[in-house]
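**Q** From the sequence below, what's the structure:
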Amino acid sequence: MNFDFVTNATAKELEQFKSVCNQLLSRTYIVRTIYQPGKGRVDNPDYLFLSRHYEAVQEYLSLLDWDLRRDELNGYFYVLNTDEANRCNLNKKETAILLALRLIYEENMERLGLEQDAVCTVRDVLEKVVTDYPVFPAKPNMEEVKRAFTVLENHSVIQRLEGKFNQGSCRIAILPTILSAVSSEKLNLVVSVLKKEETDEEAEENPADQLALFQ
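**A** Next up, the predicted model:
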């Protein structure tokens, strides 16, 4: 590893270096813009730092068996574990909510602005997992819903804009990171499994097994 950055960095730069690495390892993604109450979308200083010091961070993380990647078009960095370890496996209901978010994002892609966030409500998402893909009962347990949304926010797939996750009126932004969290291939696979379960309750396939995320 080339230690030039570590050797020449200021104390402030080293602190941000550590912060950025820890964020990537715990949250998987770092996005170009973030929402701040009263300001709306603002540039993310950690994204700008990564843009400037991409190679230094990439080399450091590679020592820990993590591969740093970037999607400049959609505005985010993310990591994959080269040993396929440290995966976050979602349960069936969390997977269904992720699927619904991906479908909503897909439906809105043509209308997205430069920030590339699709804004919706928790109610919009529940309509898909209660009606379109009936994984949740007609009156879902909102604490389960809250836990699922919290997991996805912790991994920078969504960001809460207003309200609480256990409220139907809660507004959320679906971030472009969802495009790598659920590829088109995985989207089609999980949809087919969910549809199969609608007609065969004893189907062996579990969508949660098909979708191991945040590697």
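
**Q** Please count neighbours and contacts with C-alpha atoms only from this point.
**A** Fine.

**Q** what are the ranges of the strands in this protein?
**A** 29-31, 33-36, 40-43, 66-71, 76-81, 88-89, 118-121, 158-162, 171-174, 212-213 (DSSP state E).

**Q** Output those strands in TSV; the columns should cover mean neighbour count and distance to Leu152.
**A** Output for these, formatted as TSV (neighbours: other C-alpha atoms under 10 Å; distance: least, C-alpha to C-alpha, whole Å):
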stretch	mean neighbour count	distance to Leu152
strand 29-31	25	11
strand 33-36	16	15
strand 40-43	12	19
strand 66-71	18	19
strand 76-81	21	15
strand 88-89	14	10
strand 118-121	20	15
strand 158-162	19	6
strand 171-174	22	10
strand 212-213	18	10
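
**Q** can you redo the ones you listed as TSV with distance to Glu198?
**A** Shown next, in TSV, are the strands of the chain (distance: least, C-alpha to C-alpha, whole Å):
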stretch	distance to Glu198
strand 29-31	33
strand 33-36	37
strand 40-43	39
strand 66-71	36
strand 76-81	33
strand 88-89	22
strand 118-121	25
strand 158-162	27
strand 171-174	26
strand 212-213	22
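
**Q** One more, so I can put them side by side:
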Amino acid sequence: MDWHREYTAWTDRDREEFARIVSVLFEQTFLVRDIWDAKERRTVTNRDYRFAERVLPVLQSYLSVSGFLLQVDGRRGVMALYNRFGRNRMRLDKLTTYVLYTLRLIYDEQMEQASMRREVVIPLRELVGKLHTLGLIDRKLAVTNLERTLNRLRQRSILARVEGNVQDLESRWLIYPSITLLVSDERINVIYDRFKVDSLEPSDGQEDEDVSDLDADDEGAAQ
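**A** Next up, the predicted model:
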């Protein structure tokens, strides 16, 4: 499409909003339709997502010029940005990779339990317990060591803290449906196979792994 012609026909306000949304996508990779509002104490419609949805053809055409594709899952209410050349890769340590894998398992389990469920909210204790059960972390791993990982996933719109302190096992966390794009169905087995040969390094010496913003490959254990 001739995105530029349509873009120039917009109001200044819409063009400014468009620029801001592009920046948000590059910053956090994901846009989620229903986000947690700490003041309202509930999920609310994300205005950024709705704007992106309204201008989607222009947004996708604009991004494609720079080699980026915008994946849209309208059913789950998630948009995800990734580079079609496999560039703009971020690095994930093994703990973060394990946490992502475990969050995906928990998300699927919770969604299967109630057909009408729209949100998955869990205590941090459940995540840590699942990591232990799967043999992915050592019993000696302190909850504080998860803080960096949890905050990183919050910034990427994978998680939202609903209640409590980030270091509190009783704190409650909302898992956004973006986890299903980040750790896709096709990558679950790949990640599991890696767990068979990898072991979790001490927290002060964890080895980083290259992963793309969406696609996992043989060098990227989670995405």
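
**Q** Ok, which of the strands of the first structure comes nearest Lys186 of the first structure?
**A** Counting by C-alpha to C-alpha, Lys186 of the first structure lies closest to strand 212-213 out of those; the figure is 10.0 Å.

**Q** what about the closest one, how far off from the second structure?
**A** Strand 212-213 of the first structure differs from its equivalent in the second structure by a mean of 3.0 Å after superposition (mean C-alpha distance after the TM-score superposition for the first structure).

**Q** Need the contact partners of that strand.
**A** The contact list for strand 212-213 of the first structure (C-alpha atoms under 8 Å, 6 or more residues apart in numbering) reads Arg87, Cys88, Asn89, Leu90, Ala181.

**Q** One more pass at 10 Å, please.
**A** For strand 212-213 of the first structure, contacts defined as C-alpha atoms under 10 Å, 6 or more residues apart in numbering pick out 28, 80, 84, 86-91, 95, 155, 180-182.

**Q** And stretch 75-87 of the first structure, by the same measure?
**A** For stretch 75-87 of the first structure, the external contacting residues (C-alpha under 10 Å, 6+ apart) are 21, 23-33, 47, 50-51, 54, 58, 61-62, 64-71, 114-116, 175-177, 180-181, 212-215.

**Q** cutoff 7 Å now
**A** Where contact means C-alpha atoms under 7 Å, 6 or more residues apart in numbering, the residues beyond stretch 75-87 of the first structure that reach it are 24, 28-32, 65-71, 177, 212-215.

**Q** How much space separates the most centrally placed residue in the first structure from Leu213 of the first structure?
**A** Central residue of the first structure (C-alpha atoms, centre = their mean): Val157, 2.3 Å from the mean position. According to C-alpha to C-alpha, to the nearest Å, Val157 of the first structure stands 11 Å off from Leu213 of the first structure.

**Q** now swap in Thr82 of the first structure and tell me
**A** Taking C-alpha to C-alpha, one finds Thr82 of the first structure at 14 Å from Leu213 of the first structure.

**Q** Check Pro140 of the first structure too.
**A** As judged by C-alpha to C-alpha, Pro140 of the first structure and Leu213 of the first structure stand 24 Å apart.

**Q** What residues sit buried inside stretch 120-134 of the second structure?
**A** Val120, Val121, Ile122, Pro123, Leu124, Leu127, Val128, Lys130, Leu131 (16 or more other C-alpha atoms under 10 Å).

**Q** Many thanks, we can stop here.
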